[in-house]
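Engineer: what follows is a protein structure lacking sequence information:
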């Protein structure tokens, strides 16, 4: 973020870049059993768009999704279960908007949306000890649990 040679493209070029990155990873890992997408903030919006376009993606992690700034209505129906994480002190993407997004996704049948909040965390989970590390732990535990469930 901020060190890219590219320019902001309102999501069009970023989605194309994400699809190219996925193509590359799949070419490098042709026997992979799982394909997930993860994104943070604007990247969460891009990741969810990629999820809708690529049926091989079977899970997602969306951290600080900016549901107040970008339209997530394309997630109807959402094709896979996933994790949404936000901070309770997020002023960039207010928790109430994340709650609305989670509520809409949870209305859909056949998927499970897990929603976790980090108490006091801002949009960037700035404090490592009380915000970033717990967020990373939630993500790790979620992925571990999902992968264990899918191997049964």
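Structural biologist: Noted; the coordinates are in hand. Everything quoted here is computed from the prediction, not taken from an experiment.

Engineer: C-alpha only now, for contacts and for neighbours.
Structural biologist: Noted.

Engineer: which residues in this protein form strands?
Structural biologist: Using DSSP state E, the strands of the chain run over residues 36-40, 59-63, 82-87, 113-118.

Engineer: with distance to residue 106 and mean neighbour count added, can I get those strands in CSV?
Structural biologist: CSV is the format used below for the strands of the chain (distance: least, CA to CA, whole Å; neighbours: other CA atoms under 10 Å):
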stretch, distance to residue 106, mean neighbour count
strand 36-40, 19, 19
strand 59-63, 14, 24
strand 82-87, 11, 24
strand 113-118, 6, 18
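
Engineer: structure two is appended below for comparative analysis:
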């Protein structure tokens, strides 16, 4: 799990990178929760998501948004953070020129950024969106959502209203040509602090299903 520094639009960005198991391994980018509320690439859910992909042989990257840890710059209300994520994906793809696929995953604020990047990068073929803050940020840009993916919500989320995620899922499920899986983790709070095992069971089951089907 090498520590890396790569260039972002506001300066250097700090990350952790696990090379893929083969030259053609797919790549996965993992985005952490809100920087102004303690979110970092070492957030437990971010760390677990990173390892879920890395253990499957993906070339996997998680990194700190600008102003977090050793990453340069200052918080930019999501606009700069989206640019950071795009630069991170560029770096990841440049390290894996023969990759056969691209995935993205994010938690909370990171899920919002991930879904925006999904709309801008048609090569992204799958996503994991954990506790997307559908009542706090505008997700109307997902019109239509270009890729199938998994949305996971916490039953006892104290920041994101469950109904807002349900409405987002229903909107996306109405689209043709993609499939949205939706899981609710019972008893979990916004960061799944005591239910990480259940969260990762849902994530791993989904990845097994998608990767086995080859879609």
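Structural biologist: Noted; the coordinates are in hand. What you see is a predicted model; the values in this text were computed from it and never measured.

Engineer: please state their TM-score.
Structural biologist: For this chain pair, the superposition-based TM-score is 0.93 by TM-score structural alignment, normalised by the length of the first structure; 148 aligned residues with a CA RMSD of 1.2 Å.

Engineer: can you put the strands of the first structure in JSON lines and add distance to residue 23 of the first structure?
Structural biologist: Shown next, in JSON lines, are those (distance: least, CA to CA, whole Å):
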{"stretch": "strand 36-40", "distance to residue 23 of the first structure": "12"}
{"stretch": "strand 59-63", "distance to residue 23 of the first structure": "17"}
{"stretch": "strand 82-87", "distance to residue 23 of the first structure": "21"}
{"stretch": "strand 113-118", "distance to residue 23 of the first structure": "26"}
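
Engineer: which residues in the second structure form helices?
Structural biologist: Applying DSSP state H to the second structure gives helices spanning 44-54, 79-95, 109-120, 162-173, 196-213.

Engineer: any idea how far residue 13 of the first structure is from residue 83 of the first structure?
Structural biologist: Look at residue 83 of the first structure and residue 13 of the first structure: by CA to CA, to the nearest Å, they are 25 Å apart.

Engineer: same question for residue 33 of the first structure.
Structural biologist: When residue 33 of the first structure is compared with residue 13 of the first structure (using CA to CA), they lie 28 Å apart.

Engineer: picking up where we left off before, JSON lines for the helices of the second structure, including mean neighbour count and distance to residue 17 of the second structure?
Structural biologist: Shown next, in JSON lines, are those (neighbours: other CA atoms under 10 Å; distance: least, CA to CA, whole Å):
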{"stretch": "helix 44-54", "mean neighbour count": "21", "distance to residue 17 of the second structure": "9"}
{"stretch": "helix 79-95", "mean neighbour count": "19", "distance to residue 17 of the second structure": "9"}
{"stretch": "helix 109-120", "mean neighbour count": "23", "distance to residue 17 of the second structure": "18"}
{"stretch": "helix 162-173", "mean neighbour count": "16", "distance to residue 17 of the second structure": "31"}
{"stretch": "helix 196-213", "mean neighbour count": "15", "distance to residue 17 of the second structure": "20"}
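
Engineer: including distance to residue 155 of the second structure, could those go into CSV?
Structural biologist: Below are these laid out as CSV (distance: least, CA to CA, whole Å):
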stretch, distance to residue 155 of the second structure
helix 44-54, 16
helix 79-95, 28
helix 109-120, 17
helix 162-173, 7
helix 196-213, 12
